[in-house]
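> turn this into a structure:
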Amino acid sequence: MLTLLKTIILGIVEGVTEWLPISSTGHLILVGNLLDLGQSEAFTEMFNVVIQLGAILAVVVIYFWRLWPFHTAKNAAEKTQFSYRASGGFTRKFQDFADKYLYMDKIVLWLKIAVALIPAVLVGALFDNWLEAHLYKPVPVAVMLILYGVLFIVIENWNRGRKPRISRIRQISWKNAFLIGCFQALAVIPGTSRSGATIVGGLLLGMSRTVAAEFTFYLAIPTMFGASVLKLAKFGLHFSAAEAVILLTGMVVAFVVSIFVIRFLMEYIRKHDFKVFGWYRIVLGALVLVLAAAGIL
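Next up is the predicted model:
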């Protein structure tokens, strides 16, 4: 029962911190140091990543119709979606199929998301094992919490009074999508925050807060799903009954909490900036450094 309670707490931590730009991995490492699940180190490392599947599902549920690229022939547009109409061959067949069954703007969005994935995939493939061995510890987490906290405050002050150049998702260019992906790649360092890094990047590129946050949510789907699959493959699918219950409980709790947190964040940033999260990161990072120096963490 105590282990289940700890799992619920970790699920809540994941659901809250995955979408707020305050680092879910960092919080799970810190809270996990205080709440031992009583499982192997390998299982705990896998749990901290795969629990994100619950959070991903929340994005899919909330934004399903904005991301689903298919429709029926009955809903096809009267005019073609293409400025150039091929006269025949494979190109014409694809255009006919797309006009009848696809929302091409959503297909383009998914292609931009794929472009944004490239940097994180490369960095993760090259450095994942080294990062786990050297940086998944309280002090590196604290340093990154403070660093990005300062960045949020500086960037928001710099942005004050500026009108965003990109106020809609479809205005994100291919170049900007790739650059957002480069910022996301920085989040392989625990304590950085995947959402925090991409939102910082979006703000620097001239996106509105809502666009930066929304694209971050979309990008999370393949990023976190891929990371979870790799962790499961590395750990193996041979779970004990206790491990299966812990993992499923954490995912369900993370899903439910994420639903509320995503909606809260999108409503919050329509009227407020991100500086409060910056100050939170700085205070938490300083506290972690003090506790680590005292030998508590």
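
> rest of the way, CA atoms for contacts and neighbours
Fine.

> what comes up buried for the top helix by length along the chain?
For the chain, the helix that runs over the most residues, judged by DSSP state H, is helix 104-134. Burial within helix 104-134, assessed by neighbour count using 16 or more other C-alpha atoms under 10 Å, is assigned to 104, 106-107, 109-110, 112-121, 124.

> try stretch 255-266
Under the neighbour-count rule (16+ other C-alpha under 10 Å), stretch 255-266 has Phe255, Val256, Val257, Ser258, Ile259, Val261, Ile262, Leu265 buried.

> what's the strand or helix carrying Val245 packed up against?
Using DSSP states H and E, Val245 sits in helix 241-268. Helices and strands in packing contact with helix 241-268 are listed as helix 2-17, helix 41-50, helix 52-67; criterion 3 or more C-alpha pairs under 8 Å, 6 or more residues apart in numbering; DSSP states H and E.

> isn't Leu28 up against Asn48?
Yes. Between Leu28 and Asn48 a contact is recorded at 6.5 Å, counting by C-alpha atoms under 8 Å.

> could you measure from the closest residue to Ala42 other than its chain neighbours over to Glu41?
The shortest distance from Ala42 to any residue other than its chain neighbours is 7.0 Å, reached at Phe235 (C-alpha to C-alpha, 6 or more residues apart in numbering). As judged by C-alpha to C-alpha, to the nearest Å, Phe235 and Glu41 stand 11 Å apart.

> let's see this one next, to set against the first:
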Amino acid sequence: MDFMHAIILGIVEGITEFLPISSTGHMIIASSMMGIEDSTFTKAFEVIIQFGAILSVLVLYWRRFLPNWSFYKKLFVAFLPTAIIGFLAKDVVEHLLGSVQVVAWSLILGGLVLVWSDKYFAHLTSMGRTTNDLNYKDSVKLGLFQAIAMIPGVSRSGATIMGGLTLGMNKKEAAEFSFFLAVPTMAAATLYKLLKIYKTIEPQQINLLLVGMVVSFVVAMIAIKFFIGVVSRYGFRGFGYYRIVLGIIILALIYTGHDLQMN
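Reported below is the predicted structural model:
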């Protein structure tokens, strides 16, 4: 991996982390297409640079993160299912992360769900529950939805948004709660990966991580504002169609003999 790879992956991470199109899926695909070696560091890199995206949420929504213990408790309760299930299933998840085919099918199925949900939950475009209306039972349900996104290609934000819609949240609030829930989830994942590699990391690799995080921070700031604007006006169906088309293209490449697997 070189600095150009780090910049490109930072852009991919920043654009896709908060859109319901699967950042992990796009990172796997981008790494595969650039021929980046599948190593302990490259796997950790794809997770750690998410810290830049976390900072973008804190900067854009800093008022929501001012001391508000009820808000923090809801986030913590929603975070627990992913933390527990992720710890228990970490080996399975690590194995799935190398499969572009799993990503492709997840993109297609998730896209179909998004298109369907946009019609089924059309009444929640401007009306519905807000984050303040959620109770702890609702938070657990949202956490369980987020845990589904441990399957590469599902999309953490997409799964959480879908959970919010089933609880009656309006589309904008569901999207924003997915941003908030990303903070403890991605912070924990980043810390876990850092603890796994900090003894073996080299100075050059530290620079690559810093570049990736800075780029993902800047791009994520733009992507979040774009996403909220699109969701408020048009809903999620455009992202659903994009997922379906991308998934079909990937499967077509795989089934016609193109090697898209991680090296």
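
> neighbour count winner among Phe235 and Glu41 of structure 1?
Taking neighbours as other C-alpha atoms under 10 Å, Phe235 of structure 1 and Glu41 compare with Phe235 leading, 15 against 10.

> tell me the counterpart of that one in structure 2.
Residue-level alignment of Phe235 of structure 1 against structure 2, with TM-score structural alignment as criterion, gives Ile197.

> surely its match and Phe41 touch.
Yes. With contact defined as C-alpha under 8 Å, Ile197 of structure 2 counts as touching Phe41 (7.2 Å).

> who touches both of these two?
Taking C-alpha atoms under 8 Å, 6 or more residues apart in numbering as the contact criterion, Ile197 of structure 2 and Phe41 have no common neighbours.

> where do the helices sit along the stretch 101-250 of structure 1?
Ranges of helices within the stretch 101-250 of structure 1 are 104-134, 138-159, 174-185, 194-204, 209-235, 241-268, based on DSSP state H, counting those that start in this stretch.

> once you drop chain neighbours, what's closest to Val253 of structure 1?
Counting by C-alpha to C-alpha, 6+ apart, the nearest residue to Val253 of structure 1 once its immediate chain neighbours are dropped is Gly11, at 5.0 Å.

> who's in contact with the one you found?
Contacts of Gly11 of structure 1 were listed using C-alpha under 8 Å, 6+ apart, and they are Ile51, Thr249, Gly250, Met251, Val252, Val253, Ala254.

> what's the answer for Lys74 of structure 2, then?
Lys74 of structure 2 is in contact with Leu134, Asn135, Tyr136, Ser139, counting by C-alpha under 8 Å, 6+ apart.

> chain neighbours aside, what residue packs nearest to the second one?
Meaning Asn135 of structure 2. On the basis of C-alpha to C-alpha, 6+ apart, the spatially nearest residue to Asn135 of structure 2 that is not a chain neighbour turns out to be Lys74, at 7.4 Å.

> counterpart of the one you found over in structure 1?
Under the alignment defined by TM-score structural alignment, Lys74 of structure 2 corresponds to Lys112 in structure 1.

> next one: the residue mapped onto Ser117 of structure 2 from structure 1 from Leu205 of structure 1, what distance?
For Ser117 of structure 2, the aligned position in structure 1 is Ile155, judged by TM-score structural alignment. As defined by C-alpha to C-alpha, Ile155 of structure 1 lies at a distance of 11 Å from Leu205 of structure 1.

> count the neighbours of the nearest residue to Ile54 of structure 2 once chain neighbours are set aside for me.
Using C-alpha to C-alpha, 6+ apart and skipping the chain neighbours, the partner closest in space to Ile54 of structure 2 is Val183 (5.5 Å). With neighbours defined by other C-alpha under 10 Å, the count for Val183 of structure 2 comes to 20.

> give me every residue that touches the aligned partner of Val183 of structure 2 in structure 1.
In structure 1, Val183 of structure 2 lines up with Ile221, judged by TM-score structural alignment. Going by C-alpha under 8 Å, 6+ apart, Ile221 of structure 1 touches Ile56, Val59, Val60.

> got these as CSV, with distance to Gln184 of structure 1 columns?
Conversion of the contacts of Ile221 of structure 1 to CSV gives the following (distance: C-alpha to C-alpha, whole Å):
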residue, distance to Gln184 of structure 1
Ile56, 16
Val59, 18
Val60, 20
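
> from these, pick the one nearest Ile166 of structure 1.
The closest of these to Ile166 of structure 1 turns out to be Val59 (C-alpha to C-alpha; 21.8 Å).

> please name the nearest non-neighbouring residue to the equivalent of the closest one over in structure 2.
If you follow Val59 of structure 1 across to structure 2 using TM-score structural alignment, you land on Val57. Leaving out its chain neighbours, the residue that sits closest to Val57 of structure 2 by C-alpha to C-alpha, 6+ apart is Phe179, at 6.6 Å.

> what about that neighbour, how many neighbours?
Neighbourhood size, Phe179 of structure 2 [other C-alpha under 10 Å]: 24.

> show me how far stretch 86-93 of structure 2 is from its chain's centre.
Between the centre of stretch 86-93 of structure 2 and the centre of its chain there are 17 Å (C-alpha atoms, centre = their mean, to the nearest Å).
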